[in-house]
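1. just the structure for this:
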Amino acid sequence: MEVHNVSLKISAVKKEQYPTEGYPEIALVGRSNVGKSSLVNTLINRRSYARTSSQPGKTQTLNFYEVENQLYFVDVPGYGYARVSKKERQKWGKMIEEYLTQREKIHGVVVLIDGRHTPMQLDLQMINFLHYYELPLLIVATKVDKVPRSKWNKIEKEIRQKIEFKKQDHLVLFSAVAKTGVNEIWKWIEKRADF
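-> Below you'll find the predicted structure:
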């Protein structure tokens, strides 16, 4: 999809604040600093629209990005960031769980994992959680530009061995730097959003 119009509609912390237009929503989840904001920026073809940070735990709200007046990307706070108080983590966890389990407008979830490493326990827990709620998943292995291309098949194989893939799950290797995987990710999003 060619993106010309995009706006940060709202940064929400509770369901009363969610947008009401009824557009399909694609949620983006992953560990802190895995590259969610970079993926959003790459998909909407903007350099730094979604704020990226080298400091994990920067996104603390559900950020609803309205794309072309027909779709929302929802940037979900990263999980697994240790430097946040337990109370704060519980608050985020409740907010994220409420959104992912009760929001009817979610048409799919993009789960970002770091392509340089095998999926961590927290990644597997999130994927199992999303499988339990039968949400369609796209697993995106990020930062693959930092791995020699000759090892990409190995990355894919390791991810598939570690994650219990369901029939409807998909996997894409992605690089924000080289724009690897962008077309495949958009194809999946467009199919999920019924464009």
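2. going by C-alpha atoms from here, please, whenever you check contacts or count neighbours.
-> Will do.
3. which residues does stretch 142-160 contact?
-> The contact list for stretch 142-160, computed with CA atoms under 8 Å, 6 or more residues apart in numbering, reads 34-35, 112-116, 118-119, 171, 173-178.
4. with stretch 164-171 instead?
-> 131, 136, 137, 138, 139, 140, 141, 156.
5. OK, contacts around residue 42?
-> Residue 42 neighbours (CA under 8 Å, 6+ apart): 176, 179, 182.
6. next, the second sequence, to be compared with the first:
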Amino acid sequence: MLNLHLVEFVRSAVKTADFPNDNLPQIAFAGKSNVGKSSTINRLLNRKNFARVGNAPGKTIHINFFEIDKKAYFVDLPGYGYAKVSKKERDRWGKLMDEYFASDDTLTMGFQIVDIRHKPTADDVTMTNWFLQTGVPFAIIANKLDKIKKSQLEGSLQTIRTTLHLPENVPVIPFSAEKGNGKDEVLALILEHIHEEK
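-> So this is what the prediction gives:
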């Protein structure tokens, strides 16, 4: 089991040397700047403002590491796809992400958060490919479930799966950071893969 109440912010990494190297499992969360990534992490941890929720998208410009129960890390990757950020800043993010994904044994499992209401963007497709290339277990969190009608659910999930060219074994989990739907499914996947890591 994982005690989600024992959470500690460890560091913001701006370069490879900042990444923890203690061999604890790392669960990474990626998503566009306005997709509710911080809110999703907060919901999983039962916290209001643990991962910062900003009014302006694009607040997470480093890789943030949160230690959970001294057994694993939640890794908050920089938000992507926000137009108002300079090209230099975008390039810096890209380099940092490249270094994180290229690091040996850093990643145990990945979650990519998309907006269930919209077709995934080209940036989303790029992010999915990054995860798939690592070969680590990976799932899509389709956030903002509370904003669509039940009748739209099946079609929305199919659009996400088709647009991102997801292999059959990649789950797409309908989720609401607002209401908590999907939380148990995400936590079950995390526990399964942390357990396998040992």
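7. and the TM-score between them?
-> Laid over one another, the chains give 0.95 as their TM-score (TM-score structural alignment, normalised by the length of the first structure), with 195 aligned residues with a CA RMSD of 1.4 Å.
8. returning to that earlier point: need the buried ones from the contacts of residue 42 of the first structure selected in ChimeraX.
-> Applied in ChimeraX, the following selects the buried portion of these according to 16 or more other CA atoms under 10 Å:
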select :176,182
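9. you'd agree residue 82 of the second structure is up against residue 32?
-> Yes: when contacts are counted by CA atoms under 8 Å, residue 82 of the second structure is listed as touching residue 32 (7.3 Å).
10. more crowded one of these two?
-> residue 32 (23 against 15; other CA atoms under 10 Å).
11. so what corresponds to that one in the first structure?
-> Aligning on TM-score structural alignment places residue 32 of the second structure opposite residue 31 in the first structure.
12. distance from the longest helix anywhere in the first structure to the second structure after superposition?
-> Using DSSP state H to assign secondary structure, the helix with the most residues in the first structure is helix 86-102. Helix 86-102 of the first structure, aligned to the second structure and superposed, deviates on average by 0.8 Å (mean CA distance after the TM-score superposition for the first structure).
13. against which helices or strands is the helix or strand following that helix packed?
-> Going down the chain from helix 86-102 of the first structure, the next helix or strand is strand 106-114, by DSSP states H and E. Counting contacts by 3 or more CA pairs under 8 Å, 6 or more residues apart in numbering; DSSP states H and E, strand 106-114 of the first structure packs against strand 25-30, strand 137-142, helix 182-192.
14. using a markdown table, lay out these together with distance to residue 48 of the first structure.
-> Output for those, formatted as a markdown table (distance: least, CA to CA, whole Å):
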| stretch | distance to residue 48 of the first structure |
| --- | --- |
| strand 25-30 | 17 |
| strand 137-142 | 17 |
| helix 182-192 | 17 |
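15. residues in contact with stretch 74-89 of the first structure?
-> 25-33, 36-37, 56-65, 92, 96, 122.
16. check the second structure and tell me which residue is nearest its centre.
-> residue 29 (1.7 Å; CA atoms, centre = their mean).
17. hang on, it packs against residue 37?
-> Yes: proximity of residue 29 of the second structure to residue 37 meets the contact threshold set by CA under 8 Å, at 7.3 Å.
18. any shared contact partners between the two?
-> Joint contacts of residue 29 of the second structure and residue 37 (CA under 8 Å, 6+ apart) are residue 113.
19. what about the residue lying farthest from the centre of the second structure, which SS state?
-> Distance from the C-alpha centroid of the second structure peaks at residue 151, with 26.4 Å (CA atoms, centre = their mean). Following DSSP: H, G, I helix; E, B strand; the rest coil, residue 151 of the second structure is assigned to helix.
20. tell me which residues in stretch 159-179 of the first structure are buried?
-> 159, 163, 165, 170, 171, 172, 173, 174, 175, 176.
21. who are the neighbours in contact with the closest residue to residue 113 of the first structure other than its chain neighbours?
-> Spatial nearest neighbour of residue 113 of the first structure, excluding adjacent residues (CA to CA, 6 or more residues apart in numbering): residue 141 at 5.0 Å. By CA under 8 Å, 6+ apart, residue 141 of the first structure lies in contact with 112, 113, 114, 115, 171, 172, 173, 174.
22. ok so, going back, adding distance to residue 52 of the first structure, write the contacts of stretch 164-171 of the first structure out as JSON lines.
-> JSON lines is the format used below for the contacts of stretch 164-171 of the first structure (distance: CA to CA, whole Å):
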{"residue": "131", "distance to residue 52 of the first structure": "28"}
{"residue": "136", "distance to residue 52 of the first structure": "26"}
{"residue": "137", "distance to residue 52 of the first structure": "23"}
{"residue": "138", "distance to residue 52 of the first structure": "21"}
{"residue": "139", "distance to residue 52 of the first structure": "20"}
{"residue": "140", "distance to residue 52 of the first structure": "17"}
{"residue": "141", "distance to residue 52 of the first structure": "17"}
{"residue": "156", "distance to residue 52 of the first structure": "26"}
